[in-house]
Structure formats: structure tokens, C-alpha cells
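Undergrad: predicted model, plus sequence, below.
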Amino acid sequence: MSDVAVREATAADVPRIAALIAMGNAAKPMTAEEAEAEGRLPVYAEAFARVAASEANRLFVAEKDGRVVGTYQLTVLPGIAERGRTRGKIESVHVDPTLRGTGVGAEMMRHALDRARQAGIGLIELSSNKSRTDAHRFYERLGFAKSHEGFKMVLD
């Protein structure tokens, strides 16, 4: 049995979630101290409120020894393609850098896939920064395939 528990995030988790994301930013990773300060910015509480208000989105955290050590977001995407198959997107997967390779990410992905199935999702997708080769190997070991090339555009 794993010593990692995955649960739905609360507003109290937001500073730690934001810090984990900041530490895992492939373009500009922050130290733990910088990330903790970043996580206290009000924009993250505002963003959490929008996610929490959305029926299509759920934000989760992984806890180990009472401390939030990982996070991910699951989004349900109804659509017309593939005879109306509901898709899911796993987004913003982050694990405390000091705990990568210890099973936290695997436990979160098991949880994400279970939740996706419960939500009627028939196809799950995720994206990962091209520079995160260790993460790519991790996702491939879990059975994810590099089937598409992704594109992004910042609008603000």
C-alpha cells in the first residue's frame, strides 16, 4: 500500500500547489523559497476559484506525511470526434522535485485514470514540455503514446 494519498484540492492547498508548479516550470524553475513566495500571490487563489467553480475541472493534490507533494488537474472535454467519445485532459502535473522517482507521480496517475474512468472519459491525453525527457519516459512507461504534436499560443 502506498504512503501517498490523493485527494481533491482545497483553497488552503493553493499556495503549495502554486509553489510546486513554479518549481517544476521547465522554462524558469524556481528555488523552493522563491516558489513558496510565488505561491502566496493572490492570482493563484483567484485561479483556484475559477477551477473550483467549473464542473468540467477538478484539481487534486498528493499528500505524503501530511504535506502536499504533488498536484494535477483533470478536465472533462465532451466532443463530437470519435462518435462523441468524451476526452479527458490531465494538466499541470507536478511533483516536489526532491520526491521525483519515489512513486508520487505514479500514484497520482493511477488516481487520475481511475477518476477519468468514473467520469465516463474514453480517451485521456496530456502534454509535457519538450525539455522534460524524464517525464516523457515516465508517461510512456504508464502506457501513454506520443501520438500527436502539440501547439500553444499565448493570448494575453
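TA: Sure thing, it's come through.

Undergrad: contacts and neighbour counts: CA atoms only from here.
TA: Will do.

Undergrad: grab the longest helix from this structure for me.
TA: The longest helix of the chain (DSSP state H) is helix 104-118.

Undergrad: which parts of the helix or strand following that one are buried?
TA: Using DSSP states H and E, the helix or strand that directly follows helix 104-118 along the chain is strand 123-126. By 16 or more other C-alpha atoms under 10 Å, the buried positions in strand 123-126 come out as Ile124, Glu125, Leu126.

Undergrad: which one of these is nearest to Val43?
TA: Of all those, Val43 sits closest to Leu126, with 24.2 Å by C-alpha to C-alpha.

Undergrad: next up, the contacts around the residue nearest to that closest one when sequence neighbours are not counted.
TA: Leaving aside its chain neighbours, Leu126 sits nearest to Ile90 (5.0 Å; criterion: C-alpha to C-alpha, 6 or more residues apart in numbering). The neighbours of Ile90, taking C-alpha atoms under 8 Å, 6 or more residues apart in numbering as the test, are Tyr72, Gln73, Leu74, Thr75, Ala112, Ile124, Glu125, Leu126, Ser127.

Undergrad: and the comparison structure, right after this:
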Amino acid sequence: MTDIEIRPATLDDLDGLSHDSAELFAEDGLARDRLRDPDWPRDNNRAWCAGLIAAPDALVLVATEEGTVVGHLIGTFSPASSMWTAARAELVSTHVAPSYRGQGIGGRMVEDFIAWGKDRGAARLHVSAYTANSAAIRFYQRFGFVPLSIELTLDVD
């Protein structure tokens, strides 16, 4: 196995990051939510990822093998506000290419996110997963994430 490097993303990683993020969108979002627009990644993903790389309150990590992106993690930080009494960090997106799963890559990125959130003073770290994605739920629970709320939906058409 070649060494996998996990590091902050740069604009040089934008093509690979955008592709990996689109893979997650197709694998998880499109498969589990019929209201997702399948063309969103093609039309928006590159600009969305570039904006996050430049954002001071975002963590964008890439897992690379010999310069090729094989996984990513995106997190955001929100300071305390008039509504929220303490700072929070949200793990927005994480994905590892299927052929690289089971090697601890995702876990290393989640551990980096947890450390980043704590270092910034977050009192709560948050991640959401589709209820049908039991593997993702189990994965996050291994790092101490626990259910806080449940989202209920009613599709009317």
C-alpha cells in the first residue's frame, strides 16, 4: 500500500476534490433523496469547493495517493451568536473512494476535524447522515457522535 497523505486542500486539488465530492453526492445524496438535482455537482461543485478552500472558517482536507485525490473532508466553523450560546463545527462532507475504504483514511480525517473543531473552541461538533446509511452512522458513532435530533419528512407529490 502506498502512503496516503492527508492535508489541507489547495486550489491545485480542485479538480480531484470536486470529483470526489461529486462521487459522494451520487453515492449518498442522489441514492437517498429523490429531491436532489443530479446535475448540481456538474453545475456548482467546483465553485462550491473553491469557495470553501478560501473560506477562513472552513476545513477542507484531501487524502491523496501520489497526488491523486482519493478522499476528502469538509468542515465548517460557526462562532457563538445571539441564537447559539457556544461555537459549533459541522462536518459537512466526507468521502473515501471505495477501493481505499477500510484503511483508516476516513478515520484519520475525522480525527483531524475533531482536533480542528476543538482547537477553534467549538463546544459541539455536528455531522448528519441519512438514516438509511447505517454504515455512516456506525462510522461516526465510533468517534463519539451520538444522535441529537431526527429529521422527519413528508414528500407530498
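TA: In hand now; what should we look at? These figures come from a predicted structure and were not determined experimentally.

Undergrad: can you list the contacts of Ile90 of structure 1 in a markdown table and add distance to Phe151 of structure 1?
TA: Putting the contacts of Ile90 of structure 1 into a markdown table (distance: C-alpha to C-alpha, whole Å) gives the following:
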| residue | distance to Phe151 of structure 1 |
| --- | --- |
| Tyr72 | 20 |
| Gln73 | 19 |
| Leu74 | 19 |
| Thr75 | 18 |
| Ala112 | 23 |
| Ile124 | 17 |
| Glu125 | 14 |
| Leu126 | 13 |
| Ser127 | 10 |
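
Undergrad: Glu149 of structure 1: what secondary structure?
TA: coil (DSSP: H, G, I helix; E, B strand; the rest coil).

Undergrad: give me the number of residues near it?
TA: 6 (other C-alpha atoms under 10 Å).

Undergrad: which parts of the longest strand anywhere in structure 2 are buried?
TA: The longest strand of structure 2 (DSSP state E) is strand 68-78. By neighbour count on 16+ other C-alpha under 10 Å, the buried set for strand 68-78 of structure 2 is Val69, Val70, Gly71, His72, Leu73, Ile74, Gly75, Thr76, Phe77, Ser78.

Undergrad: dump those residues to a markdown table, plus distance to Gly102 of structure 2.
TA: Below are the buried residues of strand 68-78 of structure 2 laid out as a markdown table (distance: C-alpha to C-alpha, whole Å):
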| residue | distance to Gly102 of structure 2 |
| --- | --- |
| Val69 | 16 |
| Val70 | 13 |
| Gly71 | 12 |
| His72 | 15 |
| Leu73 | 16 |
| Ile74 | 20 |
| Gly75 | 22 |
| Thr76 | 25 |
| Phe77 | 28 |
| Ser78 | 31 |
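
Undergrad: quick one: contacts for Arg132 of structure 1?
TA: Per C-alpha under 8 Å, 6+ apart, neighbours of Arg132 of structure 1: Ala26.

Undergrad: switch the cut-off to 7 Å
TA: Arg132 of structure 1 is in contact with no residue at all, counting by C-alpha atoms under 7 Å, 6 or more residues apart in numbering.

Undergrad: distance of it from Tyr139 of structure 1?
TA: To Tyr139 of structure 1, Arg132 of structure 1 is 11 Å away according to C-alpha to C-alpha, to the nearest Å.

Undergrad: do the same with Lys130 of structure 1
TA: Relative to Tyr139 of structure 1, Lys130 of structure 1 is positioned 13 Å away (criterion: C-alpha to C-alpha).

Undergrad: then Val4 of structure 1?
TA: 19 Å.

Undergrad: more neighbours: which of these two?
TA: Val4 (22 against 19).
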